[in-house]
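K.L.:
predicted model follows, preceded by the sequence.
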Amino acid sequence: MTLWPDFQTATTMPTTESAKLGRKLSLVIMTSVLVVFAVIFGLLGSFVLWTADEVDEDALDRQSRRVAYFVRGQLDAIPYDQQSITIWDDMLVALRDNDERWLHINVGKWTFDYFGHDESYILAGDQPVYASVGGEDTDPDTYERRRDQTLGLVEQLRGLTSAGYVDVPPFTSDFVLIDGKPAIISVSPIVSDTGNIQQQAGREPLLVSVVHLDSDYELRLIQRYQLEAGHFTSRPGGTALGTLPVTNRAGRIVTFYEWQPYRPGETLMQRTTPALAGAFIIILIVVIALLAVLWRSSSALESKSAEAERQASIDLLTGLPNRLNFDRQFEHRLSVLALRDPPLALMMLDLDRFKQVNDTLGHHAGDELIRAVGERLAGILGPTDVLARLGGDEFAILHICHAGSVEVSALAQRIVDAIARPFRVQGTDAFVGVSIGIVITGAGILDSRELSRKADIALYEAKSGGRNRAAIYEQSMDELVQGRHVIEAELREALRAPGQLWVAFQPLCGRDDGQIIGAEALLRWTHPTLGVVAPLQFIAIAESTGLIEQLGEFVLRRAAQFGARWPHRTIAVNISPAQLRNPTFPERVFAILDETGMEPSDLEMEITEGILLDDESTVARAIHKFRQAGISIALDDFGTGYSSLNYLKRYPVDRIKIDRSFVSQLTNADGTEAIIQAMVTLAHALGIEVTAEGVETEVQYRILAAKGCNTFQGYLFSPPLTVGDMTALLTGAQTEVPEVA
């Protein structure tokens, strides 16, 4: 008897036995698959639970950072509230005259009702001269109960103001305990907003504000910043609550802010557990059905996926790594960056004036130019650098900085110089520039998105600073960006809510008799909380965000309404580049003139030479239409650009305005008089009138009049006026003009 059949017997085994073996093998495979699937699903469930916990922890961390940002930011926010009344000549006059009613309305009641400041004190020297509690005036000696808590802040502020400051005066603020309860004390100097009132540095009157961190303050904080609902407490609660220790500037805990944290992971688990159980059953059936199909197709899919991934990582136009590839390499370099390794620089590049080349020569020329830029950049970089095209006219570079910021700055300058050289594209020379934003990082900083954001901020700084340059990220840039976002949001609201934006008119006076021949319309913004926002703070933001056209039309309409009431006087309006580039702008201007009844010959449009440089054809057509309608054209800020003389011959200009920077330097022995004389002589030779702006002294006026300036504008004659004040001045129609020696 043999244990094993011979080969012939084995090959003639009945079919039923083979089928049984096949079924057993299938059962083994299926059982194995099901066991593996069960293990995987168990691990997946554990992973989901762990992920939910991690999500909750991350959410709590984000909430904590958000709460910390806004709570601790109150040390700057409350002094910012104070500035609405502390930088004010009227405040100093009221203190000098002991005008108690004025102080009650503008200090005690205003700060309590509008800002929620519970207590306000004014110190002259070290003595209280005014006190208000809960919006009601009280005996100034009430301050004595707060002297101990404020003494250090007052002395610190005295030291800061004694050392001098530029523009915005310093302040001191801190978290304190008053009667065992938390509060914020802020001390700000009371100074002149015009500089006309002389004050001894370090001896200015002081405004002391006390804000109690009570339930009213908590409610204001929650409503104002959409903060997580919570409360201040001296003793933190259980671990289920979010808790932020609030420390003073010395690092001591003054109070705690507690809130009920939002837990998205826990909520998600409660909602998805039933669905996951049903999904397990469905997926189990699908897995069994697709197991064979997936096995056959996996090999083909794997090969296709590898090829698709290769193509997806390369920019087809330049052959450089694309954004996806670059992001992967960036993440990898950050992950392997050791503590003693040299820092890594991320450089974001954006071509300047590429759109003009693309629009003028066509998209094929634009593609050729992009390829040429990539080749030129590759020729500058070293073997360890990573160069990628992110899309459009944007490139990115990873560079190891062995010598830190000095080295990367030198590399950036070489790139700027190289790109500035002409490119030969389709038989013609094309000129572009490049703006570069740089951020430098070391080991331990692994957030590539945050680094990219900072590089973009630096790139924005490079572009706003004049383009064709590089800028390295600094923390102050981030703060400026946040400030721009605030201004942009408030400006959009101001355009929707009437009353904040208004137009002032500054008279334009003749040379000899002081006759007011017209006025310039100037946009002004009075914000309900920010106060007076200077044009320098919001005009550039309006231009970069596309709001400038709405603002320009607002000013033009107000100017036309005013000009219609005072015919035969020139009303000048500043025109932005965005308005002139809009093909429909002339029709909008003519519609406003028809609507208001203003004569076109009374309107003067002030443009800058930079507008003419940006887009000659579009601007030329618009200027031609305006000239045909009788509208005058003035070239503003004349002499500050490099192309002024060329454009005086090319474009029909009725007037040039000598920039105030020249006028302010007239008394300096630096050749300014000769420059102004050359401007006037050139303009008169071309039949163009000359206006001097920014005239503030009689000496300046006499020199400018002697040089032949036709008209004048400045504080010597009148500051910008409201419509009512300008109307009253026009009724007299003449201002006093100094005699010309």
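P.N.:
That came through fine.

K.L.:
make it CA atoms for all contacts and neighbour counts henceforth
P.N.:
OK.

K.L.:
other SSEs contacting the helix or strand containing Ile438?
P.N.:
According to DSSP states H and E, Ile438 maps onto strand 433-441. In this structure, strand 433-441 makes packing contacts with strand 344-352, helix 405-420, helix 448-464, strand 470-472, judged by 3 or more CA pairs under 8 Å, 6 or more residues apart in numbering; DSSP states H and E.

K.L.:
tell me the most buried of those?
P.N.:
With neighbours defined as mean count of other CA atoms under 10 Å, those peak in mean count at strand 470-472, which reaches a mean of 25.

K.L.:
turn the helices and strands packed on strand 433-441 into TSV, including distance to Ala494.
P.N.:
What follows is the helices and strands packed on strand 433-441, written out as TSV (distance: least, CA to CA, whole Å):
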stretch	distance to Ala494
strand 344-352	32
helix 405-420	39
helix 448-464	24
strand 470-472	32
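
K.L.:
can you tell which of the ones you listed is closest to Ala94?
P.N.:
Closest to Ala94 of those is helix 448-464 (CA to CA; 41.8 Å).

K.L.:
right, and the helix or strand after the longest helix anywhere in the chain?
P.N.:
Ranked by residue count and defined by DSSP state H, the top helix of the chain is helix 15-72. Counting by DSSP H and E, the next helix or strand C-terminal to helix 15-72 is helix 74-86.

K.L.:
tell me what that next one is packed against?
P.N.:
Looks like helix 74-86 contacts strand 172-178, strand 181-189 (3+ CA pairs under 8 Å, 6+ apart).

K.L.:
need the winner for burial among the ones you listed.
P.N.:
Comparing those by mean neighbour count (mean count of other CA under 10 Å), strand 181-189 comes out on top with a mean of 23.

K.L.:
who wins for proximity to Met91 among the helices and strands packed on strand 433-441?
P.N.:
helix 448-464 (36.8 Å).

K.L.:
centre of the chain to the closest one, how far?
P.N.:
Centre-to-centre, helix 448-464 and its host chain are 11 Å apart (CA atoms, centre = their mean, to the nearest Å).

K.L.:
this is the comparison structure:
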Amino acid sequence: MSAGAHRSPLTYQVTLTVLVLAALALLMVVGFGSYAMVQADRASLERQKIFFANGLQDQIAAVQREQESVTVWDDSVSNAKANNQTWMVENLSVWMYSYYGHNRVYVLDEANRPIHAMREGQVVAPAAYGEDEPALLPTIEKLRRLIAQPAKENASGGPVKLAAEDLVSLDGRPAILSVMPLVPSSDRVFQAPGSEYLHVSAEFIDDAVVGKIAEKYLLDGAHLLPLSRPVGSASIPLVDSRGVILGYVGWDQERPGLTLVRKAGPALILAVLVAASVLAFLLRRLRRASSALQISQSQAQYLAFHDTLTGLPNRALFEDRLRRVLLTANHDGVKVALLYLDIDRFKHVNDTLGHPAGDELVRQTASRLQQTIREVDTVARLGGDEFAIILIDVRDVRDAEDMSERLQQKFQLPFSLMDDQVFVSASIGIALSTGPETDADDLLRRADIALYEAKRNGRGRYQVFAGDMDDLLLRKRKVESELRNALAGGGGIKLAYQPIFAADGRTILGAEALVRWTHEVHGALPTQQFIAIAEERGMIGELGKWALLEACRFAAGTRLPWVAVNPCRDRAGAGAPATRDHRKRVARKQRHDTHGPGKATQVGDQCGAR
């Protein structure tokens, strides 16, 4: 009785506290929910505005790309200066309307005088340009100033694209304006600086353009709003470079916050009622829940530092013990050895016998490792099929080698997996502490490098870390980085072409493309050296793609029947780009670069096939 009386005030205090906290929590949920709803709707609106603004910029860029397809062309320069009206109709004006939907096109000479004009797919007199000139002239003059400036280079070292764009109002309608000079695409046509003709193209921003942008960003009810019509919050202005508003684009605002409240409101109310009805029940079980929580915390603490499959220490506990062991060893002047063990071809066991067999192999491996090491040592599972063993108070590397040999002997015995006797081996990397300067991360890195060398030298063996291993790995990584930079355009890598002769010794049947790399510091590097590193670091596919494309570009400018590219077939393996899809992509690339689809397709297919 006294115990019950003793517990009643506590129960009352807990109940009152919980009820007060529950009421405060409910008020906070309602308040924060309302605030979150407003903020979500506001953030959604701002995001929709950004989407539409980005979509408009994408549309402007699309107009420029479409315009660039005819402005960078030898024929455009020649025919415009020859005042070939028929050619300009078919390629510079009506074609831009019928193929891309550009509403107005003007061709201006070097003095900004119109020589050709098109409106809505119909050729009109050049004098019609005068009606639009006040709106177009600022952008045209801006481009003339850009042309008059010294040539600049972009970040990739190429020339800056000459173009000027803006939003303008034509006949009271907002439009995208883009102006580009007609420039030759090759050295066959010479054009004196300052004599460039201009291609002026405008596309009206109508409901079709707005709908295209809205469809891309999933905006409902998008439409163009005139200046005279009131606009809501779900709209953005169409502003030219001078800050003049030409119109508005509006859409149906998406309100995720309000929608969520409407859908979840009844469920939340029901949840509150249910929570209130079970609150007393929860309070009665408070003591039992507290005990269960304490047990759960103990289990969670154990699981946080142990592997659930094997019961061994996990990486977190392993790293903590390794740091502690190193501190003690440095203080006492003794050495610590770290063994990094990996089961060879573990994936093969998983693939052939299944993951349950793989898990059982990991469990049996953990058991054998625990049976082999001393009680003072630590074995941990770092993940997958990787284990680490900390050997304390070792005299020299021979102690670690003796332990590795005993571990290797354990792997000579078969493993019983799914009623099968399976033989597997393990590779071990060994690293020893060298003094106070050795930290846990450095020791683990050295053991990992030694493990890598053990696997590279044939698996089923152990390897002690040596200083030159670190240097070799760093050199390989440096070569890999420099090779990636060279493939990305950093220079130095190229193809050399060796002719293939017929039996008469005079007729050239084709050529073989050979990869050569002239390093900016070390000069010409042996091909086998950097090809081997490319294969080892997984770059051979990228190198093969680069070689195939470069060879196709070379072949497109020659009369050779074919060019053989070794990396495409012999070196790149299954990851090589010498596939039908890649040849098609190369062919399309060559068609764009050479303006001649027939030969480019043939060269691309031949190069890919060889």
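P.N.:
Thanks, I have it. Owing to the predicted nature of the structure, the values given are computational and were not obtained by experimental measurement.

K.L.:
can you calculate the TM-score here?
P.N.:
Between these two chains, after superposing, the TM-score reads 0.54 (TM-score structural alignment, normalised by the length of the second structure); 412 aligned residues with a CA RMSD of 5.5 Å.

K.L.:
in the strand of greatest length in the second structure, what counts as buried?
P.N.:
Once the second structure is assigned using DSSP state E, the strand that runs over the most residues is strand 508-519. Judged by neighbour count using 16 or more other CA atoms under 10 Å, the buried positions of strand 508-519 of the second structure are 510-517, 519.

K.L.:
looking at it, Tyr217 of the second structure is touching Phe51, isn't it?
P.N.:
Yes: the pair Tyr217 of the second structure and Phe51 passes the contact test of CA atoms under 8 Å, sitting 6.5 Å apart.

K.L.:
who has more neighbours, these two?
P.N.:
Taking other CA atoms under 10 Å, Tyr217 of the second structure and Phe51 do not tie; Phe51 has more neighbours (18 against 14).

K.L.:
for the more buried one, give me its contacts.
P.N.:
Neighbouring residues of Phe51 of the second structure by CA atoms under 8 Å, 6 or more residues apart in numbering: Tyr217.

K.L.:
run the last query once more with 10 Å
P.N.:
Phe51 of the second structure is in contact with 45, 57, 213-214, 216-219, counting by CA atoms under 10 Å, 6 or more residues apart in numbering.

K.L.:
ok, those residues vs Cys607 of the second structure, which is closest?
P.N.:
Lys216 (37.8 Å).

K.L.:
burial count for the nearest residue to the closest one once chain neighbours are set aside?
P.N.:
Spatially, and ignoring its direct neighbours in sequence, Lys216 of the second structure is nearest to Gly55 (7.9 Å; CA to CA, 6 or more residues apart in numbering). Neighbour count for Gly55 of the second structure, taken as other CA under 10 Å: 19.

K.L.:
okay, Gly55 of the second structure and Leu227 of the second structure: tell me how far apart.
P.N.:
21 Å (CA to CA, to the nearest Å).

K.L.:
is it correct that Ala276 of the second structure falls within a helix?
P.N.:
Yes: in this structure, Ala276 of the second structure lies within a helix as judged by DSSP: H, G, I helix; E, B strand; the rest coil.

K.L.:
what residue of the second structure matches up with Glu693 of the first structure?
P.N.:
Using TM-score structural alignment, Glu693 of the first structure lacks an equivalent in the second structure.

K.L.:
in strands only, show me the contacts of Phe51 of the second structure.
P.N.:
Short answer: the contacts of Phe51 of the second structure have none in strands (DSSP E).

K.L.:
show me where the stretch 151-300 of the second structure has its strands.
P.N.:
Counting by DSSP state E, counting those that start in this stretch, one finds strands in the stretch 151-300 of the second structure at the ranges 164-170, 173-181, 198-204, 223-225, 235-239, 245-250.

K.L.:
distance to Glu319 of the second structure added to those strands, as a markdown table?
P.N.:
Output for those, formatted as a markdown table (distance: least, CA to CA, whole Å):
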| stretch | distance to Glu319 of the second structure |
| --- | --- |
| strand 164-170 | 59 |
| strand 173-181 | 61 |
| strand 198-204 | 64 |
| strand 223-225 | 61 |
| strand 235-239 | 56 |
| strand 245-250 | 58 |
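
K.L.:
between the ones you listed, which one is closest to Asp570 of the second structure.
P.N.:
Between the strands of the stretch 151-300 of the second structure, strand 173-181 lies closest to Asp570 of the second structure; by CA to CA that is 45.8 Å.

K.L.:
what's the mean distance for that closest one versus the first structure?
P.N.:
Following superposition, strand 173-181 of the second structure is found to deviate from the first structure by 1.3 Å on average (mean CA distance after the TM-score superposition for the first structure).

K.L.:
find me the equivalent region of that strand in the first structure.
P.N.:
With TM-score structural alignment as the criterion, strand 173-181 of the second structure aligns to 181-189.
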